[in-house]
Structures are given as structure tokens and as C-alpha cells.
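>>> Got a sequence here, can you build the structure:
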Amino acid sequence: MTTMIISDGCPPIKRLIKTTWVNGTLTRLVYLTALACITFNALAEPGDDIAAEMTRYYLSTVESCADGQRPAYYCSGLMIKNTRSRPGHYAWNPGRASTSSGGISFIYLRADTRFNNPDANKLNGFVLYPYGHAHPPIKKAPQVLCSFPLDAGTHKRDDKGCGDQFDTSAVETSCEALNIHTAEDWVDDHLKTDGALRKQCGFREVSGRFEEKGAQHFYASLKARSLLLKNSDQLEYDTFETPNKLRLSTWAENPDSLPIMAFFYVDDPYLGSGLAAAQQDQLDWVVENKRAYTPIIKITYPATMNEHAVFTFNQADQQVCPTYFDAARWVLKEGKWLLVVTPSACSQIVAMFNSQAASKELVALHGADAEFNVLPPGHSITEQFQCLASNDRNAAQWQIAPWRSAEGLTQAHVLAADCQP
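Down below sits the predicted model:
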């Protein structure tokens, strides 16, 4: 099942959910209205919720948040980090260049700042929650250091990627230092350099600590793109082909407060798909680092100015499940208690069934039950799940005997005992 989230631009209140076939794939089309106040509990999976939430933030084009005291990225838009996988490195950790410079490059995607595929050489990455809507709430998020309306070669600038560009003879500085505080002033200055990307100034005072001024400067960087898109056919094309750029302060490795909303991938007709890399990132985050379930979302960037980005959750893309059971109940059989569990839809189709995560989920739900502790635990729930998932994945129900032991047994022995050694 695939979920595609589309806005129909209708008045609030109405919402239509239907299932259809698109290019041979069973797809759920979710038409969203009342985007500012919609709740997502009616959707089937947590990944559906995230795809819908991403769409809501994408379509929200507010100028500021918190009554004008916080920049728009606190409550709208999507901060996106394109990554490239390499052995021995988690995608969310800073690379050597970011550690050295003190800044990390992001793009900021909203309906009023749209662009096509921002980096065709990188097909996956992660998306941050708007800081004011992080789940769970965070005490300290990476500071947004500066915002450029267009890609500005930030990897070759000083001041954490916000200052002078090394490849030009001129000395670039912040917009504020040039007395540029509005989108109109920025466009005038940019056109004086014939639209040279490396010579543009960036808005430096855009973090939450600048309060109203920070909100105004960040929105000026967004509005400047909108003005360029309306300036001329050539500027419209050039701007649409060029993403914006934010620089965030570099964080320590494996931070507790990085508000990752989703891992994402794109499909490119020439370079292929980033799905496999996104799947590895999800495994690293959820399984290896024991973080909360975080879905993989496919992003389809607009091909033309008349289109919008689409965010798609597909259960078959996931490498881990948010939950492995829909239900579990105790039954007494031959004087001993068994748990009869109903596998979730995800657990029956996910490519790699995580028996350790399934065992942890079951023990968390029922480990304190009196039935669980009538007999000493056999510590074989993981082995039982591994056997059942490998040999009876599509069963409507599984039986788990918490008191059985698999000590000294191979998987062949467990299978020979009908997965209950």
C-alpha cells in the first residue's frame, strides 16, 4: 500500500480518502483540506501521519511563528539535509568539513520556495521537524546561522559558511552589514551582480534568539526567492533550478536532541533510487541506535513551476516497523500460559523482520502480567519470533511461550519444535 498526500485547495472541513490503482500500484490518495487543524489519527500507519504532516508544513507559508517572535522554520516548511552514505559513518553525524567549518548545509522547502531536485548527486537524506513541533519536544535544536535565498557555495565561505566566498575577488559579508533587511533590497543588490550566486549576501540574524528581527530577516530570504520567480522568464527558470541554502550549527555525533522527522529518498531517471541508502539509515537510527520509529518518505520534487512537491509513504519501503503486533492475549494450554499475538500488517511484509524489536515490544506490553511470570522466563522470545517470521510470516496469529528456553539450540532445533523449543 502506498500513500500519496495531495492538496486539493478546497475550503476546510472536507477530507476524502480513497484507494485506487496508480501505475499498477495500490495507492491511497489522501486529499487534505483544513490543513491548519487536521488530525491524523484516522490514517492507517504512523508513516501516513508523517507524510500528511510534511505536506501540511510544506503548504504552510506563514511569515513567522509565535506571534512574530520566531522565524517561520519553527512552525512551517521542511529543513532537508541531503546525505551520502559511506561505510562506518551514520548519515546524521557531521562530516569532516562540517566539523571543521562549524556549519552544516540544509535546504528549506515550502510551497512558496519550491524548486526541483536540489542535488541530483545525492538521492537520500533526512528531514527535521519544524522546531516548534518536534516530537518529542526538544530543549536545544541546532541554531540556524544564516539563510541564503539561493545556493551560495556555502562550503567555500568563512564564518561557518555564512561569510566571505573564497572563489571571488570581492569580500562578501552579511546582508545586515550591507544594510539589507528586506527581500526587495536583497533582489536589487543581487541583480547588481548579474545574479552571481557566489556574490550574494546571506541573512545572518535569522535564529530564534533574534526574536522579531530574526523572523523578519528569515522571511525576507524566503520572499526574495518569490520575487525572483516573478522577475523574468530567465530568472524564474534559474531560480527554480537552484535551491536555497541554510547553514545550521554543527552538532556533536549521535545527539539526543536532533529532531529527525523522516528519512527520505528520491528516484532519479538517470542516477537511480536512494531507497536502499534510506533503508540503511532507518536501520542505523532505529535498530543500531535504538531511537524511536522514524519512517522513510519518498519525496517527488516538482518538475515545473506549476507543480508541487509530493510526499509518499509506502509500507514496502520500510526496513523496520512502528509496531509488530496489532493485538496479544493470554490463553491457557495444557496448564501453561501462551501469548497469542496478531502480527501487524507491517510485520508481515517488511523486508527484514526485527525479532529483537518484536521481543522488546511484547515484553514491554506484557512482561509485568501475572501470566508472564507464573513460570520462570526462558529468554527465548527473540528466537521464537525469528523462527515464526522466517517460516510462517503470513499466519494470522502466532503463539509465543515466554517460559520456553532455546539455550544451546540452533535455529534448526527451534524450527523442529514448531518454533517453540
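>>> For the rest of this, base every contact and every neighbour count on C-alpha atoms.
Will do.
>>> what helices or strands is the strand or helix carrying residue 54 leaning on?
Residue 54 belongs to helix 46-59 when assigned by DSSP states H and E. Helix 46-59 sits against strand 2-7, strand 78-83, strand 296-300, strand 310-314, with contacts defined as 3 or more Cα pairs under 8 Å, 6 or more residues apart in numbering; DSSP states H and E.
>>> and if we set it to 7 Å?
Taking 3 or more Cα pairs under 7 Å, 6 or more residues apart in numbering; DSSP states H and E as contact, the helices and strands that helix 46-59 lies on are strand 2-7, strand 310-314.
>>> Tell me the gap between that helix and the middle of its chain.
With Cα atoms, centre = their mean, to the nearest Å as the basis, helix 46-59 stands 10 Å off its chain's centre.
>>> One more: stretch 124-135?
Using Cα atoms, centre = their mean, the mean C-alpha position of stretch 124-135 is found 6 Å from that of the whole chain.
>>> try stretch 47-62
The chain centre lies 11 Å from the centre of stretch 47-62; the measure is Cα atoms, centre = their mean.
>>> quick one on the thing from earlier: check the helices and strands packed on helix 46-59 for me and report the most buried one.
Most buried of the helices and strands packed on helix 46-59 by mean neighbour count (mean count of other Cα atoms under 10 Å) is strand 310-314; its value is a mean of 24.
>>> Do a quick rundown of the helices in the stretch 1-150 of the chain.
46-59, 96-101 (DSSP state H, counting those that start in this stretch).
>>> Return the set of buried residues in stretch 279-299.
Of all the residues in stretch 279-299, those buried under the rule 16 or more other Cα atoms under 10 Å are 279-287, 293-299.
>>> The structure of the following sequence is requested for comparison with the preceding one:
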Amino acid sequence: MARKGRFWLFIVLTLSVACTRQPSRPPQAQSAGDDVAAALNARYDDVRSACDGGQPAAYFCSGVLIRNAALGASYHFWNPRPDDEYYGVSFSYFRRDVGSRELFGQTAGFIAVPADRWSEDGGYVWQMKCSFPYDAVTSLERGPYGCGASADYPVDSRPCAEQGIVTTQAFAQHYLSVAPEPENPPDAFRRRALHQCSFGVDTFSFELSILARQGGRLEIPSRRYMELMIAEWPQDIPARLPIEAIFYAAERGAAGVEEARKGQRDFASATGRVVPIVKLEGNDAVPPFNYSENDQAPELRPR
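Okay, the predicted model is just below:
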């Protein structure tokens, strides 16, 4: 009887405690997409001149490397253009001190993880080749990887270091010498772009390419972006590519969302990995990258 009494006392106490507990809703877990957007915004705000210890160049740990890509094109967006003949692939670089959130051409594409993580889990290590403070029209032949001299200026558009251009003042003088201010003739953009020299991607040279922008003062208003060149990588290796997110420009609205979803589905089908879609805000008053669960392809949303 004593054993039975203790048993029923245990049941009564257990039920009593359970009845006094208030039902609670578990906290909403932060999605991976929120974490990615937060990391992108943090790198955008990180304006260090070099990574820890002074090496390597800043793009290894700060800023955001972006590639415009036609997400619904006849070839997969993660591949270099099949008809490219120059062995270089163009990216844009976003950072607060670069002074621009604008992109050329397409208004959707993908974002790379920081360069210091490219080799993780057997990932393909992209080879950064050069940095242009401004658009350099690298779709036209510009020597190896799009970093060399243009056909229009075969001598004066050689890499900056070869010409002894190692200060911001020297770059500005060189950049404006073919279309001097304040005249700004109608073909000023093309002439300056093709006359522009490229900087290297060592710590000093890459920082100089950012400083040479001078907040975009030298830039044609309709062409406000910084251009970096990466060596062409092999076709059809999506699972090895260090892709962090897919983006669309906010001004595209619903059309941009649908384009981004095509890319998200395509990448997930090819790799089994879902990368988040983030919206790129052009308004400098708000953080540049924003994640919304509603932007994701419905069948790929977190559950």
C-alpha cells in the first residue's frame, strides 16, 4: 500500500505542475537567409585596407563581390559566358567607401563568399587578376583576362604599375587625360574606360584602386561601378563554386523576384544546395542587402 500511495502521489504532483505551466510559443529561429544578409551588410560596412596582419588584400575579408548574370539565359548563370574569348570574368565590388551600389547591364546575379573561404570543403579557388576603379569595358578585347591594354590605346592602357601610376593623383590625371573636365564630351565614358589602366590585386594595389575612385568624382554618372576581373573557371562545376547568395535589384520588383527564383531553382537542382535570395537596395539610407522569406521559391523556403 505504501508503494501504491507513493505512485499516486507522484502522478498527482506531476499533473499539478503540468497544469500550472503556461503554454508558450517557441522562439522564431533566425533563418540562414537572415544570417547571410547580415554578413553581407557587415562586409559592406567593413572598410579596412587589408585583412588581419596586413595580408592579404581587403577583398579576402571585406566588401562584397557581385556578378551580374542572366539567370534565365540559355546557359547556367554560374558558368562563364560560353562565347568569351578573353579568359576573364567581370565582377563588381561593393563596399561603403567605394561609393556606389549600381551595376552594369543585368540587375540580378550571384554573390561570392569572401575570398578567404573559397577553398573550404574542396571549393574552387577563383583567381583574382586585376581591379579597375571604374568600368573598363572589358567585354571588348583588353589583353589577358581583360586586364591588359585595349586596342584603342595599346600603350596608355597597359596596367598602371607598368606605367608608374602608383598614386591616386597620378591615376586621376591619367584617367581624365583623354576626355578632360569640364567639357565631358559625349564619348567621354568610352574614351576614359578604354584608356583606363588596371591595378593589381596585392594589398597595396587593391587598396589604391579603391582610393583612386575618390568617391566616384571622376565617374560618368550613368556608369557608377567598380570592376574586378577573375580568371575564367571551368564550365559546369556549380557544386564547387563559392556562391553565397543570389540577388536581384529592388527596382525590378516582382519581375526581379521571379528571375532570382529561376536561378535559385536552377542552382538547387544542379547542386542539391539552396542559396538564399537577397534584395539589393539602391537607397543609401538603408542597408544594401535584405532577406525576405517571401522572395524565396515557395518549394525551397525553410520549413
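>>> related to what we said a few turns ago, looking at the helices of the stretch 1-150 of the first structure, which is buried most?
Stretch with highest mean neighbour count among those: helix 46-59 (a mean of 23; mean count of other Cα under 10 Å).
>>> can you tell me the mean distance of it from the second structure after alignment?
Between helix 46-59 of the first structure and the corresponding residues of the second structure, superposition yields a mean separation of 0.4 Å, by mean Cα distance after the TM-score superposition for the first structure.
>>> so that helix matches what in the second structure?
Helix 46-59 of the first structure corresponds to residues 32-45 of the second structure when matched by TM-score structural alignment.
>>> Could you do stretch 365-385 of the first structure as well?
Across the second structure, nothing matches stretch 365-385 of the first structure (TM-score structural alignment).
>>> how far does that stretch stretch from start to finish?
The straight-line separation of the ends of stretch 365-385 of the first structure (Cα to Cα, to the nearest Å) is 16 Å.
>>> on that earlier part again, mind putting the helices of the stretch 1-150 of the first structure in JSON lines, distance to residue 19 of the first structure included?
Output for the helices of the stretch 1-150 of the first structure, formatted as JSON lines (distance: least, Cα to Cα, whole Å):
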{"stretch": "helix 46-59", "distance to residue 19 of the first structure": "13"}
{"stretch": "helix 96-101", "distance to residue 19 of the first structure": "44"}
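>>> And the ones you listed: which comes nearest residue 183 of the first structure?
Comparing these against residue 183 of the first structure with Cα to Cα, the closest turns out to be helix 46-59 (20.6 Å).
>>> Tell me which residues are up against the closest one.
Around helix 46-59 of the first structure, the neighbours that count as contacts under Cα atoms under 7 Å, 6 or more residues apart in numbering are 3, 5, 35, 40, 43, 76-78, 109-111, 295, 297, 311-313.
>>> Any figure for the gap between the aligned partner of residue 166 of the first structure in the second structure and residue 127 of the second structure?
Alignment note: residue 166 of the first structure maps to residue 151 in the second structure; criterion TM-score structural alignment. Separation of residue 151 of the second structure from residue 127 of the second structure (Cα to Cα) stands at 24 Å.
>>> Next: residue 262 of the second structure.
As defined by Cα to Cα, residue 262 of the second structure lies at a distance of 27 Å from residue 127 of the second structure.
>>> and what of residue 119 of the second structure?
In this view, residue 119 of the second structure and residue 127 of the second structure are 11 Å apart by Cα to Cα.
>>> for residue 189 of the second structure, same thing?
Plainly put, residue 189 of the second structure is 28 Å away from residue 127 of the second structure if you go by Cα to Cα.
>>> still on that earlier bit, pipe the helices and strands packed on helix 46-59 of the first structure into JSON lines and attach distance to residue 184 of the first structure per row.
Formatted as JSON lines, the entries for these read as follows, by distance: least, Cα to Cα, whole Å:
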{"stretch": "strand 2-7", "distance to residue 184 of the first structure": "30"}
{"stretch": "strand 310-314", "distance to residue 184 of the first structure": "30"}
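>>> To residue 96 of the first structure, which of these lies closest?
Closest approach to residue 96 of the first structure among these is made by strand 310-314 (30.6 Å; Cα to Cα).
>>> Onto which residues of the second structure does the closest one map?
Using TM-score structural alignment, the partner range for strand 310-314 of the first structure is residues 288-292.
>>> what's the counterpart of residue 187 of the first structure in the second structure?
The criterion is TM-score structural alignment: under it, residue 187 of the first structure has residue 172 as its aligned partner in the second structure.
>>> and its match, how many neighbours does it have?
Counted with other Cα atoms under 10 Å, residues neighbouring residue 172 of the second structure total 17.
>>> With the one 4 residues further on instead?
Around residue 176 of the second structure sit 20 other residues, with neighbours defined as other Cα under 10 Å.
>>> Chain neighbours aside, what residue packs nearest to it?
Across the structure, with Cα to Cα, 6 or more residues apart in numbering as the measure, the residue nearest residue 176 of the second structure apart from its sequence neighbours is residue 192 (6.6 Å).
>>> now residue 139 of the second structure
The spatial neighbour of residue 139 of the second structure that comes closest, neighbours along the chain excluded (Cα to Cα, 6+ apart), is residue 146 at 7.9 Å.
>>> circling back: which residues touch the match of residue 166 of the first structure?
Contact partners of residue 151 of the second structure, counting by Cα under 7 Å, 6+ apart, are residue 142.
>>> Give me the more crowded residue out of residue 189 and residue 127 of the second structure.
Here residue 189 of the second structure and residue 127 are compared on neighbour count by other Cα under 10 Å; more neighbours surround residue 189, at 22 against 13.
>>> What separation do you get for that one and residue 108 of the second structure?
Note on residue 189 of the second structure: its distance to residue 108 of the second structure, by Cα to Cα, is 24 Å.
>>> try residue 233 of the second structure
Residue 233 of the second structure sits 20 Å away from residue 108 of the second structure when distances are taken as Cα to Cα.
>>> Looking at the two, which is more packed in?
Under the criterion of other Cα under 10 Å, the comparison of residue 233 of the second structure against residue 108 puts residue 108 first, with 27 against 18.
>>> Matching that one against the first structure, which residue comes up?
When the structures are aligned by TM-score structural alignment, the residue of the first structure matched to residue 108 of the second structure is residue 124.
>>> OK, contacts around the one residue sitting closest to the centre of the first structure?
Against the mean C-alpha coordinate of the first structure, by Cα atoms, centre = their mean, the closest residue is residue 262 at 1.8 Å. When the contact criterion is Cα under 7 Å, 6+ apart, the partners of residue 262 of the first structure are 126, 127, 294, 295, 296, 297.
>>> Thanks again, I'm all set now.
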